[in-house]
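Novice: okay, structure incoming, though there's no sequence with it:
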């Protein structure tokens, strides 16, 4: 069996996983090689959501091994999302393995739409996912996932909130706690306190990923998040427009200053496709997301079009990934989500233990 394993590893060592960014052997994905009913069985453990592609991937790898080393192999693919190890003396959030902050330097770039669709895509791929709307002043999550006005979260012993279930996601938003027409006329410390309460007093139930839809800018909410919450990584949403790119740079710099990894950049409203004639044009400019990603040594995770359909679906409470799961835009969201998950899996796998608490005492 040892020789058989060596032959299989020789093949899989040449197979580049598109989401882990390395080959399956280097990624440590081979968790077992055995025999069952006269057939070789290889168990692969992947650290990103893959339930939806498991069967196709197993068939592809079996065919690859058969073609190169003439072995009849069956692949069993297991999905295992590892938790982020909190650093800087922060404690992990109960019931949450990984926290992803989705941010933008300015408003109006489609950050909330991107957040919700990435979360839905991650869930479609087989993960347990939640979304927290951290925009205390202008919460929009409820509308986007079809939660009716007036719906409030159930309370556990009047101390903890139970997340509102919507579209297969666990969700929490200030919009669930106040009337939709009530403005939040609060100063910064009150807003920061509200965010902490929403995060820590929500009974998140065994989440692989919690997406936090950040308000635009680099203010109190962002600072509170970086100081109080063990964020696994961030995703920055921008448009190709120069003014949006300028603000996106500030967002990336902010995350760097507070030691939160930037997993990549999503370029929204990248192109516009005319619904009448099919003509495609870059009305906000071209290549901006790629330039900023290269400048800050991160990755352009994907580009999404300026689409009337995406806007209509989100406003109707059925975002694109739910409304048209096989459409081109939904598949783009799915690819971006899996790239994010793959980058998190790589970081978590290479992460050492948390820094110890060191105390000095005088005897």
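Specialist: Yes, it's here. These figures come from a predicted structure and were not determined experimentally. Numbers count the residues shown, from 1 in each chain.

Novice: only C-alpha atoms for contact and neighbour calcs from this point on.
Specialist: Fine.

Novice: which SS state does residue 269 fall under?
Specialist: coil (DSSP: H, G, I helix; E, B strand; the rest coil).

Novice: quick check: the residue nearest to it when sequence neighbours are not counted vs residue 326, distance?
Specialist: In space, and not counting its chain neighbours, residue 269 is closest to residue 306: 4.0 Å by C-alpha to C-alpha, 6 or more residues apart in numbering. If you measure residue 306 against residue 326 using C-alpha to C-alpha, to the nearest Å, the figure is 18 Å.

Novice: and what of residue 99?
Specialist: Distance of residue 99 to residue 326, computed by C-alpha to C-alpha: 27 Å.

Novice: the two: who's more crowded?
Specialist: Applying other C-alpha atoms under 10 Å to residue 99 and residue 326 shows that residue 99 carries more neighbours, namely 25 against 11.

Novice: count the residues that sit near residue 32.
Specialist: Burial of residue 32, expressed as a neighbour count using other C-alpha under 10 Å, amounts to 12.

Novice: wait, doesn't it sit right on residue 42?
Specialist: Yes: taking C-alpha atoms under 8 Å as the contact criterion, residue 32 and residue 42 are neighbours in contact, 5.8 Å apart.

Novice: who touches both of those two?
Specialist: Residues touching both residue 32 and residue 42 (C-alpha atoms under 8 Å, 6 or more residues apart in numbering): there are none.

Novice: stretch 278-296: which residues count as buried?
Specialist: Going by neighbour count (16 or more other C-alpha atoms under 10 Å), the buried part of stretch 278-296 is 282, 284, 286, 288, 289, 290, 292, 293.

Novice: want to try TSV for those, with distance to residue 206 as columns?
Specialist: As requested, those are arranged in TSV below (distance: C-alpha to C-alpha, whole Å):
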residue	distance to residue 206
282	42
284	40
286	40
288	37
289	34
290	35
292	35
293	32
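
Novice: from the residues you listed, pick the one nearest residue 3.
Specialist: Sorting the buried residues of stretch 278-296 by distance to residue 3 puts residue 293 at the head of the list, at 43.3 Å, by C-alpha to C-alpha.

Novice: use this one as the comparison:
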């Protein structure tokens, strides 16, 4: 991101000549802004010195670690990852907050089992809704009278609510605040970066799926982070191949000559039962979204950012989200295939953010993701 002599704030690389700067009072409104691809975003973003930024910094001073979860593409499992990250962190006896700033598509109330809950306001600010005593959640979903209501807001109003969430929610003392953001690199993202500029954010985790149609947009997200100075903790490749216990799958014969496909599940399982193989111990794997250009790991290497790992497409993880619970719960509901992958990734995120004293405390507690 370039910087002109007279500009206030950073100047995008693709900006027009004589750009006033993204933080200038004239951003998006000056004559030189006409026709600029960034004009709409700059016009709706906060300008000049914002006195409420200091309020945000003060509010978040009691939060030790702040992690943004981003994605360039919608539908890649970003909110699922953010939620399971929060669940795993809380399982280690940490005080955790989960903030959903996806204003038009709030998924977190569903993913945490908190649908139809309401928030309350006190003299300390907005009180979040609690999953457990040490896991608090805030989302616009708690403010909607009807969960089916569409949020038809322009940028300034969305930015205003995001700012209000950051400065008015009373989290108390937190070890971690996980912030689930909307997909893309819109004006909300510019505002979030500006609102949190002095809040000592640990960094961003970027979620993608393997196929190139998602990677193309994630590259834009990576460049966005670099331009606004947001540290990238790493990239997660989600839905990286389907993994499912063979015994839970359904098998169909190939339809031929107009004949419908037949269910041959029992015949196949009977054949396996008569062999030395145990169907209950076999996991089927298929590259549902097969990468054509190396996937997230190749992209991360190309762009010089960390690759955190792969999470398989796991029906048990999907079910955990549908039921609004942790995928790490012991028993038959645990997401075994994706759970192991998530634990490894979350452990890496913790090691990148925590201080040695915090690591010792978590290890003593024997958490899921110590």
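Specialist: Now that the structure is in, tell me what you want to look at. What you are looking at is a predicted structure, and each value in this text was computed from that prediction instead of being measured.

Novice: could I get the TM-score for this pair?
Specialist: Once superposed, chain against chain, the TM-score is 0.67 (TM-score structural alignment, normalised by the length of the first structure); 260 aligned residues with a C-alpha RMSD of 2.4 Å.

Novice: alignment lookup: the residue nearest to residue 269 of the first structure to the second structure.
Specialist: Structural alignment places residue 306 of the first structure opposite residue 313 in the second structure (criterion: TM-score structural alignment).

Novice: also residue 204 of the first structure?
Specialist: In the second structure, the residue paired with residue 204 of the first structure according to TM-score structural alignment is residue 171.

Novice: please verify my assumption that its match contacts residue 138.
Specialist: No: shown here, residue 171 of the second structure and residue 138 do not form a contact pair, counting by C-alpha under 8 Å, at 9.5 Å.

Novice: any common contacting residues for those two?
Specialist: With C-alpha under 8 Å, 6+ apart, residue 171 of the second structure and residue 138 have common neighbours residue 128.

Novice: still on that earlier bit, which ones among the buried residues of stretch 278-296 of the first structure are found in helices?
Specialist: Residues of these located in helices (DSSP state H): 288, 289, 290, 292, 293.

Novice: now distance to residue 197 of the first structure too, for those, in TSV please.
Specialist: As requested, these are exported to TSV (distance: C-alpha to C-alpha, whole Å):
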residue	distance to residue 197 of the first structure
288	37
289	34
290	37
292	34
293	34
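
Novice: which two in these are spaced the farthest apart?
Specialist: Every pair in these was compared (C-alpha to C-alpha); the two farthest apart turn out to be 288 and 293, at 8.6 Å.

Novice: pretty sure the match of residue 306 of the first structure sits against residue 240.
Specialist: Yes: assessed by C-alpha under 8 Å, residue 313 of the second structure is found in contact with residue 240 at 6.0 Å.

Novice: neighbour-wise, which of the two wins?
Specialist: When neighbours are counted by other C-alpha under 10 Å, residue 313 of the second structure and residue 240 differ, and residue 240 comes out ahead with 27 against 24.

Novice: in the first structure, what sits opposite the more buried one in the alignment?
Specialist: With TM-score structural alignment as the criterion, residue 240 of the second structure lines up with residue 270 in the first structure.

Novice: what comes up buried for stretch 129-148 of the first structure?
Specialist: Neighbour-count burial for stretch 129-148 of the first structure, counted by 16+ other C-alpha under 10 Å, picks out 129-136, 139-147.

Novice: ok, now stretch 260-278 of the first structure?
Specialist: For stretch 260-278 of the first structure, burial by neighbour count (16+ other C-alpha under 10 Å) applies to 260-272.

Novice: as a markdown table, those with distance to residue 56 of the first structure would be great.
Specialist: Supplementary listing: these in a markdown table, determined by distance: C-alpha to C-alpha, whole Å:
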| residue | distance to residue 56 of the first structure |
| --- | --- |
| 260 | 35 |
| 261 | 32 |
| 262 | 31 |
| 263 | 27 |
| 264 | 27 |
| 265 | 28 |
| 266 | 27 |
| 267 | 29 |
| 268 | 30 |
| 269 | 31 |
| 270 | 30 |
| 271 | 31 |
| 272 | 33 |
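
Novice: distance of the match of residue 240 of the second structure relative to residue 120 of the first structure?
Specialist: 21 Å.

Novice: please apply the same query to residue 197 of the first structure.
Specialist: The spacing between residue 197 of the first structure and residue 120 of the first structure, counted by C-alpha to C-alpha, is 24 Å.

Novice: between the two, who's got more neighbours?
Specialist: Each of residue 197 of the first structure and residue 120 has its neighbours counted (other C-alpha under 10 Å); residue 120 has more, 30 against 13.

Novice: tell me the secondary structure at the residue nearest to the more buried one when sequence neighbours are not counted.
Specialist: By the measure of C-alpha to C-alpha, 6+ apart, the closest residue to residue 120 of the first structure outside its immediate chain neighbours is residue 321, 6.4 Å from it. In three-state terms, and counting by three-state DSSP, residue 321 of the first structure is helix.

Novice: residues near the equivalent of residue 321 of the first structure over in the second structure, how many?
Specialist: The pairwise alignment with the second structure assigns residue 321 of the first structure to residue 328, based on TM-score structural alignment. A count of nearby residues for residue 328 of the second structure, using other C-alpha under 10 Å, gives 23.

Novice: helices of the stretch 251-363 of the first structure, residue ranges please.
Specialist: Assignment of helices within the stretch 251-363 of the first structure using DSSP state H, counting those that start in this stretch yields the ranges 288-295, 308-315, 320-323, 328-350.

Novice: what's next to the third one, contact-wise?
Specialist: The reference is to helix 320-323 of the first structure. With contact meaning C-alpha under 8 Å, 6+ apart, helix 320-323 of the first structure is reached by 117, 120, 121, 167, 309, 310, 313, 314, 329, 330, 331, 333.
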